[in-house]
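Student: this one's sequence-less:
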């Protein structure tokens, strides 16, 4: 381990490893279009991300005129189908992600993803960027029946990665709360899909670029 203080580094997906805003907004707007509603801007969709696609749809409906009875149940499969078919049109890794993963690999650190996105979609999306096979485990919002901010996904990640000291990196209050509930340190990224300034998320540390991650972790 070359003296590196963590055996496992866990990551959120949307807004942390990958900038998926454009494709998520397109999926929401596809669903809204089925109700003949005007599209939302990406800035409007940004704070709706983090608790899974159904929550994002509900918030999109609420922001565009209200949530009609039965609309979520009817539109949710349509949103998922559209999203999977267009999952990586606009999405890209954030700057420095691949280099940071390369460095962690070289240090013998196991990396993993814990996301509130459905596991199948997370695997498809990560696969588009050749990142799926780099992860020791990928835990989605439907993998365990509970999702962040529950600590259970992080506990499962730790177990599946073989145990050891863990840190979790994310961009939302759900990420920070999950880490705190699991008793592990948290790092917030300031460039994610924030609904408040990163400094107000309550994370133990904040980074502005992935180049800062490994030097920071060496000091914790």
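Tutor: Structure received. For clarity, every value in this text was computed on a predicted model and none was experimentally measured. Numbers count the residues shown, from 1 in each chain.
Student: C-alpha from now on. contacts and neighbour counts both.
Tutor: Fine.
Student: moving C-terminal of the helix or strand encompassing residue 158, what's the next helix or strand?
Tutor: Here residue 158 sits within helix 152-160, counting by DSSP states H and E. Following helix 152-160 in sequence order, the next helix or strand is strand 166-170 (DSSP H and E).
Student: Output the contacting helices and strands for that next one.
Tutor: strand 8-11, helix 173-182, strand 186-189 (3 or more Cα pairs under 8 Å, 6 or more residues apart in numbering; DSSP states H and E).
Student: ok, back up a step: now the helix holding residue 158: buried residues?
Tutor: Across helix 152-160, burial judged by 16 or more other Cα atoms under 10 Å covers 152-158.
Student: can you tell me which of those lies nearest to residue 166?
Tutor: Ranking the buried residues of helix 152-160 by separation from residue 166, with Cα to Cα as the measure, puts residue 158 on top at 7.2 Å.
Student: Contacts only, for the closest one.
Tutor: 8, 164, 166 (Cα atoms under 8 Å, 6 or more residues apart in numbering).
Student: Run through who's touching stretch 79-86.
Tutor: By Cα under 8 Å, 6+ apart, the residues outside stretch 79-86 that reach it are 23-24, 26-28, 30-31, 53, 121.
Student: another structure for you, compare them:
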């Protein structure tokens, strides 16, 4: 039997990146004279990669970017963010212990994020976490990104997983939707960057700490999800 695959979102799920995202974003928009954003703004800005985050921050400050402005600002963000990795970013409490437990039990792990793949790989590498993951896919790995099912399905394929034995862990609507669109169960964490309570997104399960992410929970959710599919089809 193919080992169960646990796919993680990155920002706000695996890693608390808020301080460094805000710092690099403010450095970027300062180039066009805009006032800085704060952590409370972040939940409305993140989720679709750096380009969209910059555009949203500019809109928040009443500045509509022209297409000509975007490449230079994106380069400014990427350079600043890369040069300062890992900055203040840390794994969330209990994450490393949970991943160790899953790996020891024979489970496979992967990352599926809308962050640019190069930034995701660079950050994970700086934190010495790369060895945990069979694959890391970003918002530019494929021609689509979350919540499009193909982003998660492509990640599963690259990780050598089976969609019927996969679970998605995330903190926002894109993560819950991509799981639903791909036909896999989802686990939501409430400590990330969602702009609404994660319970309202109807994930399969909510956990409040990574100590709850055990092999037993993964097996339970995959098994329950598989059992519910025939009933749903019959209904």
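Tutor: Sure, I can see it. Worth saying up front: this structure is predicted, and the values here are computed from it rather than measured.
Student: Any chance of CSV for the contacts of stretch 79-86 of the first structure, columns secondary structure and neighbour count?
Tutor: Below are those laid out as CSV (DSSP: H, G, I helix; E, B strand; the rest coil; neighbours: other Cα atoms under 10 Å):
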residue, secondary structure, neighbour count
23, helix, 20
24, helix, 29
26, helix, 23
27, helix, 26
28, helix, 29
30, helix, 20
31, helix, 26
53, helix, 22
121, helix, 15
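Student: I'd like to know how far residue 99 of the first structure sits from residue 77 of the first structure.
Tutor: According to Cα to Cα, to the nearest Å, residue 99 of the first structure stands 36 Å off from residue 77 of the first structure.
Student: Check the offset of stretch 61-74 of the second structure from the chain's centre.
Tutor: Relative to the centre of its chain, stretch 61-74 of the second structure is centred 24 Å away, using Cα atoms, centre = their mean, to the nearest Å.
Student: Could I get the contacts of residue 158 of the first structure in a markdown table, plus columns for distance to residue 36 of the first structure and neighbour count?
Tutor: What follows is the contacts of residue 158 of the first structure, written out as a markdown table (distance: Cα to Cα, whole Å; neighbours: other Cα atoms under 10 Å):
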| residue | distance to residue 36 of the first structure | neighbour count |
| --- | --- | --- |
| 8 | 46 | 23 |
| 164 | 51 | 12 |
| 166 | 46 | 24 |
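Student: Go through those residues and name the one nearest residue 69 of the first structure.
Tutor: Using Cα to Cα, residue 166 comes nearest to residue 69 of the first structure of the contacts of residue 158 of the first structure, at 42.9 Å.
Student: Map residue 36 of the first structure across to the second structure for me.
Tutor: When the second structure is aligned by TM-score structural alignment, residue 36 of the first structure is paired with residue 33.
Student: Ignore what I typed, I meant residue 49 of the first structure.
Tutor: Match for residue 49 of the first structure (TM-score structural alignment): residue 46.
Student: so its match makes contact with residue 57?
Tutor: No. Taking contacts as Cα atoms under 8 Å, residue 46 of the second structure lies outside contact range of residue 57: 9.6 Å.
Student: quick revisit: now the buried residues of helix 152-160 of the first structure as a markdown table including distance to residue 207 of the first structure?
Tutor: A markdown table is the format used below for the buried residues of helix 152-160 of the first structure (distance: Cα to Cα, whole Å):
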| residue | distance to residue 207 of the first structure |
| --- | --- |
| 152 | 25 |
| 153 | 23 |
| 154 | 21 |
| 155 | 24 |
| 156 | 25 |
| 157 | 23 |
| 158 | 23 |
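Student: count of neighbours near residue 66 of the first structure?
Tutor: Neighbours of residue 66 of the first structure under the rule other Cα atoms under 10 Å: 12.
Student: what's the counterpart of it in the second structure?
Tutor: Residue 66 of the first structure maps onto residue 63 of the second structure when the alignment is built from TM-score structural alignment.
Student: show me what contacts the counterpart of residue 199 of the second structure in the first structure?
Tutor: For residue 199 of the second structure, the aligned position in the first structure is occupied by residue 199, per TM-score structural alignment. Applying Cα under 8 Å, 6+ apart to residue 199 of the first structure gives the contacts residue 206.
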